[in-house]
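**Student:** 3D, please:
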Amino acid sequence: MSFIRILFISFVFSVLPQVVFSQVSVTISKEITKVDGKSFYIHRVEKGQTLYSIAKAYGVKVEQIVKYNTNAKKELSIGQVLKIPKNEAFSHIGTDKPITPEGFTYHKVVKGENLYRIMYDYQVKLDDLQKYNKDLTTNIQIGQWILIPNKSFLKAELVTSKYDSLITYKVKRRDNFFRLEKKFHINQQQLEQLNPEIKESGLQKGIEITVPYFEDKSNIPEYEEVSLDTISYEIVKNNELDTNYHCEKIEYNQHIYKLGLMIPIYSNLDADIRVENDYLIKGIDEYVSFRFIEFYQGMKLALDSMEKLGFKAEVFVWDTKADTNTVDSICMLKEFKELDLLFGPFYSKNVKRVQKAARDNSIKVVDLFSPYFINADSISQFFITNSSVNNKYNALAKYISDSLSNYRISIIHQGYDEDLKSLNSLKNALLGNNIDTNSIYVYDYTFNGLNNLEKELSSDKQNIIFNLVDDEAKISDFLRQLNIETKDYSIMVMALDKVWGKYRTLELDYLSHLKYTCATDYYIDNSDSFVVIPFEKKFYDTYKRIPSKLGYLGFDISWYFGNEIYYFGSNFSECGDRLPIRNISTNYTFIKLRQGVYRNISTNVIQYDNYQKYKKN
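**Tutor:** Alright, predicted model coming up:
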């Protein structure tokens, strides 16, 4: 009996035309009023909205809306004004995650946690937690759901709390900050504090902004900066539980996990693949539909291996077609909202769209290739598999410090902003590994740097040369000139593989003679008869092709996270160092950067020598 069920869904639009396109979104109102000391949103009903959709958007129950709007029980009409109560959420225990209001995150308590740990992790005061979770005490229980206000929401709350009533105002053609100050009795700083978006966009005709309404104009508050208190780690240390319970391995885990893969298969281009005869078949790399398919194939092999350990999962595979509308549609699916773990999406333009949906549904996300960082307030838990540039430079610096001696370090760049950022990162890494600053020399291409570097090569030391330039022609010329110097000097060239690895014209002769040494997240030892060769054989037997980089990554990432969730459950985030997992290309080590954000710090130092590649760390 198979315990892993894979559902391949490649046609989101045709499956859900009514659900995806007929729902009317509900925007949280910016109008707030107080009645008998209690705060309410003022919501105006729009066409297509229902009590259920409004309640879901505001994170309250239908019964709560009806309680304060008795006429809403019979029917809703377009333009009808509803009072939506604020701060009505309760913490509770249950398997189903409650509806998450905008500006909040739900946290499910796990073994080893206490309320002080949650306060520190989310940087939220006890008063704020109790404000949004009635009857919440420090005596929390495993499985309890706690509503956590995001930092941006708390700041907005501090700002709006200064005003008795807020209304929405549509900016007119001749409005400016001076006119609005006269009309609403607050200055530009206060308007921007209430409406952060106008700091960037300015006052544009037709946009709606939030402004205060004063009945008593003799008591208008002045502008003051708003900041949140910092929760010290001391509160955790003074109230710590035995966190070993949190990372206790689960024996005979029978839970069925729900995994998702968002991958661009481009099933909409199926017609491009079908041909009348075999003579018209192109090379596999010429079909965009096959660009990422190997990742899925590697993932499937990993899940097959996990199944033999007893792992049970339901896997949903969605074809994003690299299209933002398709991604948005997938995020609305019931199956998506019930995921424990999501792999993807593959393109950076869709990452932020997925982050919000993941946060709203408490889904852990494994980011595969995104090069930029993310806002911790916008996510649930986010795992970045690529190690950082700083970490790669640190790996190279550590190799120099640990393995080399009697060296002279040269760094060459061409003065661009990216070069200077890399130069700063590299210098910090070298100094952090106790490398003497007197042995470091910097050259600029724009000031005859390469010629000066060659003139100053040391005849009695190992010349280690870092090239920070991202220009194929310059790199090729750099290698050619330095290769000539190897007759008289000992030279080792260093760079990041993510830069040099994308260029195909670099001469292997030069790289080998210059002992090119790089830091990379990906390395395969093709001579490894214990792991690599058996995997290649299995991949070929299954798919009739030798795996490339994506095939290995698909296996490694799925194998790592499959083991983590199987042995430690859905809340495996803090347990990454408790389970030694051997991968094929990279052995991941994740560290917590900040609340909700984890990044891999493992990287490989690879050296070319005698036309072979060797791992040096």
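**Student:** drop to CA atoms for contacts and neighbour counts, all remaining ones
**Tutor:** Fine.
**Student:** For the residue nearest the centre of the chain, list the residues it contacts.
**Tutor:** Nearest residue to the geometric centre of the chain (Cα atoms, centre = their mean): Phe382, 4.6 Å. By Cα atoms under 8 Å, 6 or more residues apart in numbering, the residues touching Phe382 are 364-367, 596-598.
**Student:** just the buried members of the residues you listed?
**Tutor:** Buried residues within those, defined by neighbour count using 16 or more other Cα atoms under 10 Å: 364-367, 596-598.
**Student:** Among the residues you listed, which are located in strands?
**Tutor:** Cross-referencing the buried ones among the contacts of Phe382 against strands under DSSP state E gives 364-367, 597-598.
**Student:** so can I have JSON lines of the residues you listed showing distance to Phe177?
**Tutor:** Converted to JSON lines, those look like this (distance: Cα to Cα, whole Å):
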{"residue": "Lys364", "distance to Phe177": "43"}
{"residue": "Val365", "distance to Phe177": "42"}
{"residue": "Val366", "distance to Phe177": "44"}
{"residue": "Asp367", "distance to Phe177": "42"}
{"residue": "Val597", "distance to Phe177": "39"}
{"residue": "Tyr598", "distance to Phe177": "42"}
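**Student:** what's the burial count for Leu339?
**Tutor:** 21 (other Cα atoms under 10 Å).
**Student:** Can you get me a residue count around Lys183?
**Tutor:** The local packing of Lys183 (other Cα under 10 Å) involves 9 other residues.
**Student:** That one: what secondary structure?
**Tutor:** helix (DSSP: H, G, I helix; E, B strand; the rest coil).
**Student:** Phe177 versus that one, what's the distance?
**Tutor:** Relative to Phe177, Lys183 is positioned 10 Å away (Cα to Cα, to the nearest Å).
**Student:** let's see this one next to it:
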Amino acid sequence: MIKFFSVLCLVFMLSANALTAQNFSTHQVKKGETVHGIATQYGVSIADIYALNPDAKKELKANSILIIPISKANKPTVTIVKELQGFKEHKTSKKETLYSIAKQYDVTEDDIKKHNTFLYANTLKKGDKLQIPVFKITKEEPKAATKTYIVLPKEGKWRVAYKFGITVQELEALNPQMGETLQEGQQIYVPNITGDAVKNVDEKYSYYSVLPKEGFYRLKLKLGLDQQELEALNPELKETGLKEGMVLKIPFSNKMTEDSGVALSKTNLGNRIKNYETKHIAVMLPFRLNRVNFDSLPDIKNSIKKDPYLNASLDFYTGVLTAIDSLKSLGISLKVDVYDTNYQVSEVSKLINDNNFKELDAVIGPLTPDTFDKVASELLPYHVPVVSPIGTNLTLYENVFQSRPSDDLLKGKLIDYVKTDTLASNIVVISDAKNATVANELKQAFGSAKMVYSRKGKTGNDLNFLYAEDVRSVLKPGRNYVFLETQNEGFVSNVASVLSSLNNSSANELILVTTNFNAAFEGEQVSNDHLSKLQLHFATTTKSYDDITDGVFVKNYSKTYNTIPSKRAIKGFDLTMDVVLRLASSKDLYMSVKNAPLTEYVENKFAYKKKLLGGYYNDAIYIVKYSDLAIVEVK
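**Tutor:** Sure thing, here's the model as predicted:
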């Protein structure tokens, strides 16, 4: 009985769609066409067209698609095509007329006049010699305006609308019985276009459906893209303009998905491995082994101490090796080529010329900006992804993955965090002269913020201290966020001490924040007790692995190297795990951006977004705070 009911529903659905096909058609507007002409062509009224296509009232744009109510329309006539093949000569007799001659040769009077131009100014006379055109006549049946389409797996209305260059509303007008959501295998009607006219949905991008009354200005505010940028991704916009329901291709955004508004959840790629083919990656680091003295163990240790690049490279590489062991335990086959860049662009060029980098699945490194830029630009034509472990001010070529979030992103995320706190009653900004620019940015972000600057000496120089009264005068009862912007350890110590004394008042709750957590906040002069009492908040690219309950990495690392891992070693581990697991769970690193919006490992998390006409940058950061003399993530 249930099976019979399901079949019955399917038959009804297909019947409803068949009825729809008889009720509506589509027309792609050609340059120079008018609504009046189109209405005449289909035998419908202008009002009928406007009822289904309200945007046509404002402007009829070339290549836009109109819905035509063909239940009211006359069937478009067959098009007659005449191709000139040659001429016959005809000498007129006394009683012949232009009409009778045209009738005799099955042509029109205009056809005869066109090839005998003297007839435009003179009447036909006996003895006139005429050139009668001979045509090859063909008839072109009108092309069906719609065709059937079978819905593919996971295909929603916006995907189908985008493919066939219509709005969601126009798709619904063609298929009024198709329901709220599309089902795999469902038969619907779409414009009868084929080949290159059908657009592909590129998973490397996101897509946005234009809302009612949205113009380019509103889209600039919402998407951060101006008209020129939108037209570069959607060339048809130059012809059709914006329309309600139009689907636009935009740079990939984790927020612009069909489930927009839902918070991102972490993806455990270890449970999604589906590609067990051998992954081939390269690791490029500035070991500068040509400078190492290998004569004895003390000489080697001394070389490591003296060369910061070798020290950093070895730290990072130990994390890479630990990750390789972990990946093998997951059954992943991996081939890793390790190259010493010597911190020289010329060496990088030589390495690329002497080795086959074209077939690599990914490159991790180099660490330094110039050498990284050289590798990324050289491998761009081959679409080989190059992942930067530490760089931020990079040229984001299409193949670049910037794994470290930028300082501007950290600043923006912290400001957004403070703005979302509904209990905040007051914002105070404390800074020295060197950070006046940042202080002004904060003033713009928080219009009512109170500004406090370091005391000045007689020559106008910063004394890097202030008095309690300087701050007390700008506080308000309730929660006060106090931004401290400085790189001076003494100033941090002074401000933390002053704020701690003022925080004892039951009327005030002071929370210290900074957009730039630097070495000054960790200096010996600064009291961690004060920072904890003030709950110092800041944005960071990493969090402490002490917060991770699963300490397998730390145990394995300590067992192998007889020491706890440094932050560089942890970054080497986290980044290698992420790159290889993305390769093992997706078609390639580019597709993994869509398939795994957010991943997290020991201290680092990765949520890549694509820059318009550029590469990928990591948008994932942590908001952390001092609490009980420890740094913990703010949940």
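**Student:** which of the ones in strands among the buried ones among the contacts of Phe382 of the first structure lies closest to Leu280 of the first structure?
**Tutor:** The closest of those to Leu280 of the first structure turns out to be Asp367 (Cα to Cα; 36.7 Å).
**Student:** Mind telling me what the closest one corresponds to in the second structure?
**Tutor:** Superposed on the second structure with TM-score structural alignment, Asp367 of the first structure falls opposite Ser388.
**Student:** Enumerate every residue touching that match.
**Tutor:** 364-367, 372, 400-404.
**Student:** can you check Gly365 of the second structure too?
**Tutor:** Contacts of Gly365 of the second structure (Cα under 8 Å, 6+ apart): 283-285, 372, 386-389.
**Student:** Check those residues against Ile623 of the second structure and report the nearest one.
**Tutor:** For the contacts of Gly365 of the second structure, the residue nearest Ile623 of the second structure by Cα to Cα is Pro389; the value is 20.5 Å.
**Student:** List the contacts of the closest one.
**Tutor:** Contacts of Pro389 of the second structure by Cα under 8 Å, 6+ apart are 364-367, 402-404, 571-572, 575.
**Student:** how does it look with 6 Å?
**Tutor:** By Cα atoms under 6 Å, 6 or more residues apart in numbering, the contact set of Pro389 of the second structure is Ser403.
**Student:** likewise Asn311 of the second structure?
**Tutor:** Residues near Asn311 of the second structure by Cα under 6 Å, 6+ apart: Ile304.
**Student:** Three-state assignment for it, please.
**Tutor:** Assignment for Asn311 of the second structure (three-state DSSP): helix.
**Student:** Now check it against the first structure: what is it aligned to?
**Tutor:** So Asn311 of the second structure corresponds to Phe290, using TM-score structural alignment.
**Student:** Do a quick rundown of the helices in the stretch 251-400 of the first structure.
**Tutor:** With helices called from DSSP state H, counting those that start in this stretch, the stretch 251-400 of the first structure shows them at 270-273, 293-309, 324-331, 334-337, 351-360, 389-403.
**Student:** and those as TSV, adding mean neighbour count and distance to Ile284 of the first structure?
**Tutor:** As requested, the helices of the stretch 251-400 of the first structure are exported to TSV (neighbours: other Cα atoms under 10 Å; distance: least, Cα to Cα, whole Å):
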stretch	mean neighbour count	distance to Ile284 of the first structure
helix 270-273	11	10
helix 293-309	19	11
helix 324-331	18	25
helix 334-337	16	31
helix 351-360	20	27
helix 389-403	19	32
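**Student:** Out of the ones you listed, which gets nearest to Gly501 of the first structure?
**Tutor:** helix 389-403 (14.1 Å).
**Student:** Show me how far the closest one is from its chain's centre.
**Tutor:** 25 Å (Cα atoms, centre = their mean, to the nearest Å).
**Student:** Can you give me the separation between Pro17 of the first structure and Thr505 of the first structure?
**Tutor:** Distance, Pro17 of the first structure to Thr505 of the first structure, by Cα to Cα: 48 Å.
**Student:** With Thr168 of the first structure instead?
**Tutor:** 60 Å.
**Student:** next one: Lys34 of the first structure
**Tutor:** Distance, Lys34 of the first structure to Thr505 of the first structure, using Cα to Cα: 69 Å.
**Student:** more neighbours, the two?
**Tutor:** Lys34 (14 against 10).
**Student:** Would you check the span in the second structure matched by the strand or helix carrying that one?
**Tutor:** Lys34 of the first structure belongs to strand 32-35 when elements are defined using DSSP states H and E. Counting by TM-score structural alignment, strand 32-35 of the first structure pairs with no residue of the second structure.
**Student:** how about the strands in the stretch 51-200 of the second structure?
**Tutor:** 65-68, 79-91, 129-140, 146-150, 187-191 (DSSP state E, counting those that start in this stretch).
**Student:** And the helices in the stretch 101-250 of the second structure, which stretches?
**Tutor:** Under DSSP H, counting those that start in this stretch, the stretch 101-250 of the second structure gives helices at 109-115, 157-163, 168-174, 216-223, 227-233, 237-240.
**Student:** Quick one: closest of those helices to Val336 of the second structure.
**Tutor:** helix 227-233 (36.6 Å).
**Student:** Same question for that closest one: list its buried residues.
**Tutor:** Using 16+ other Cα under 10 Å as the test for burial, helix 227-233 of the second structure gives 230-231, 233.
**Student:** just stretch 476-489 of the first structure next, same as before
**Tutor:** For stretch 476-489 of the first structure, by 16+ other Cα under 10 Å, it's 479-480, 482-483, 489.
**Student:** any idea what Leu510 of the second structure aligns with in the first structure?
**Tutor:** Structural alignment (TM-score structural alignment) places Leu510 of the second structure against Ile491 in the first structure.
**Student:** Its match contacts Asn463, doesn't it?
**Tutor:** Yes - Ile491 of the first structure lies in contact with Asn463 (Cα atoms under 6 Å); the separation is 4.7 Å.
**Student:** neighbour count winner among those two?
**Tutor:** Shown here are Ile491 of the first structure and Asn463; by other Cα under 10 Å, Ile491 has more neighbours (25 against 20).
**Student:** Tell me how far that one lies from Val605 of the first structure.
**Tutor:** For Ile491 of the first structure, the distance to Val605 of the first structure - Cα to Cα - is 17 Å.
**Student:** which residues of the second structure does stretch 190-202 of the first structure align to?
**Tutor:** Under TM-score structural alignment, there's no match for stretch 190-202 of the first structure.
**Student:** Strands of the stretch 1-150 of the first structure, start to end?
**Tutor:** Residue ranges of the strands in the stretch 1-150 of the first structure, as given by DSSP E, counting those that start in this stretch, are 4-9, 32-35, 38-44, 81-85, 92-93, 104-108, 144-149.
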